[in-house]
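Colleague: Mind folding the following:
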Amino acid sequence: MGKIVMSGPQNVSLDGVVQDPDGKEGFELGGWFTRFGGEDLAEWSKIALEEALGAEAWLLGRKSYEFFGERWRPRSGELADRLNSMPKYVVSSTLEEPDWDNSTVLRGDVVTEVAKLKRELDGEIVVPASHRLGRTLIEHDLVDEVRMVVFPVVLGAGERFFGEAPSTKPLRLVEARTIGDGLAFLTYEFVRNS
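Modeller: Okay, the predicted model is just below:
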């Protein structure tokens, strides 16, 4: 059985904003990833590589799939080579022909398809940046772990990592460490009722 991990790593501001970290979506407060990560981004890159090497597969929503594919397909190097060669599953009702190597489109009911994928794969199924997909999976108790890198900035507005949820989802802190001088890398597990 696979383990679904929201990560990649998942980048959030101190107040939980995940919207437009690189500034390419046109959000007025976008671009905080490089502005407030600074020299710590070299250490962040090591975490990203570590996670990619440890993942069995990536699971993405369509927008994240297109964003990452456009960014990583033309690159080479250890991280790019891993991302380009690893199995990728994209949740989409409209994508016909995926254009990134080793990609499979999951159609139909997202909860059913992801539950099936979780039963079929062993190891970590990492959901990078796809916070809308992640919210759906969290709501249906399919996510096992959340890993986030907290950037030292309060944006005050923007789309949050966790949206409104119909029920409380308790988590347990598994690990906390500093990346560089200013970033916090936090790992939480969802607490399941026994």
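
Colleague: contacts and neighbour counts: CA atoms only from here.
Modeller: OK.

Colleague: For the residue found closest to residue 23 once you drop the neighbours it is linked to in the chain, give its distance to residue 157.
Modeller: For residue 23, ignoring the flanking residues on the chain, the nearest one in space by C-alpha to C-alpha, 6 or more residues apart in numbering is residue 31 at 3.7 Å. According to C-alpha to C-alpha, to the nearest Å, residue 31 stands 13 Å off from residue 157.

Colleague: hang on, the residue nearest to residue 23 packs against residue 24?
Modeller: Yes - with contact defined as C-alpha atoms under 8 Å, residue 31 reaches residue 24; the gap is 7.5 Å.

Colleague: who has more neighbours, these two?
Modeller: Per other C-alpha atoms under 10 Å, whichever of residue 31 and residue 24 has more neighbours is residue 31, with 17 against 9.

Colleague: Next, the second sequence, to be compared with the first:
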Amino acid sequence: MRKLIMWNLITLDGYFEGEKNWDLSFHGLAWGKELEDFILTQLRSIEILVFGATTYQGMADYWTNAPEDEGEVAKFMNNLPKLACSTTLQSANWKNTTIVKDAVKEISKLKNEGSGNMFVFGSGILSASLMKANLFDEYRICIAPVFLGKGRKLFQEGIPNIPLKRIETNSFSSGAVILRYTP
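Modeller: Take a look at the predicted model:
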């Protein structure tokens, strides 16, 4: 059975983007060789990338025009199969993308059809829907060493009470900490 894994980078006060869409400037506070190596290890385990519509469009815009120094990460991001979960997207130009109208139904089905990992990056609205449907097998949260004070929180009101078990903690010299939990 495939595992559905949430991967997000948030601030210590819980924001996953600033006040505007794609205000991810705080990511630089967590970035370094250790986080890059961790991300590459994750990418090697991914069978399918999963995005909500807004995250999909932003990621597609970035990764299809990625700078040369993004090398190996860009190769993975551009070549892996992707699901764009949206009721409004009509077309997807990013290589290897399938548009999914009913995310909960399709992801439930895909979880039973394979053994690799599916990762949800960003995608706060989609993540909340998947949490409510109890579909996540693991949560991987990287905490950037900063209080942002305002922006868009990853975990909104209305998500269910999900008791978690910590399975791993990684600390990096940048001050970032990665927490891994399973329900």
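
Colleague: what's the TM-score here?
Modeller: Here the superposed chains carry a TM-score of 0.89, computed using TM-score structural alignment, normalised by the length of the second structure; 180 aligned residues with a C-alpha RMSD of 1.9 Å.

Colleague: what packs against the strand of greatest length in the second structure?
Modeller: Secondary structure assigned by DSSP state E gives strand 3-11 as the longest strand of the second structure. Strand 3-11 of the second structure sits against strand 15-17, strand 117-121, strand 138-144, with contacts defined as 3 or more C-alpha pairs under 8 Å, 6 or more residues apart in numbering; DSSP states H and E.

Colleague: at 7 Å what do you get?
Modeller: Other elements packing on strand 3-11 of the second structure under the criterion 3 or more C-alpha pairs under 7 Å, 6 or more residues apart in numbering; DSSP states H and E are strand 117-121, strand 138-144.

Colleague: measure the counterpart of residue 163 of the first structure in the second structure to residue 52 of the second structure for me?
Modeller: When the second structure is aligned by TM-score structural alignment, residue 163 of the first structure is paired with residue 156. Residue 156 of the second structure sits 16 Å away from residue 52 of the second structure, taking C-alpha to C-alpha as the criterion.

Colleague: Looking at the two, which is more packed in?
Modeller: residue 52 (23 against 11).

Colleague: after the helix ranked longest in the first structure comes which helix or strand?
Modeller: Longest helix in the first structure, counting residues (DSSP state H): helix 41-54. Going down the chain from helix 41-54 of the first structure, the next helix or strand is strand 55-61, by DSSP states H and E.

Colleague: can you tell me what part of the second structure that next one aligns to?
Modeller: Under TM-score structural alignment, the match for strand 55-61 of the first structure is residues 46-52.

Colleague: Quick one: average offset of that stretch versus the first structure, please.
Modeller: Mean deviation of stretch 46-52 of the second structure relative to the first structure after superposition (mean C-alpha distance after the TM-score superposition for the first structure): 0.6 Å.

Colleague: Any idea how far that stretch is from the middle of the chain?
Modeller: Here stretch 46-52 of the second structure is found 8 Å from its chain centre; the criterion is C-alpha atoms, centre = their mean, to the nearest Å.

Colleague: And the contacts of it?
Modeller: By C-alpha atoms under 7 Å, 6 or more residues apart in numbering, the list of residues contacting stretch 46-52 of the second structure from outside reads 80-86, 116-121, 123, 126.

Colleague: Among those residues, name the buried ones.
Modeller: 80-86, 117-121, 123, 126 (16 or more other C-alpha atoms under 10 Å).

Colleague: what sits against the match of residue 163 of the first structure?
Modeller: Counting by C-alpha under 7 Å, 6+ apart, residue 156 of the second structure makes contact with nothing.
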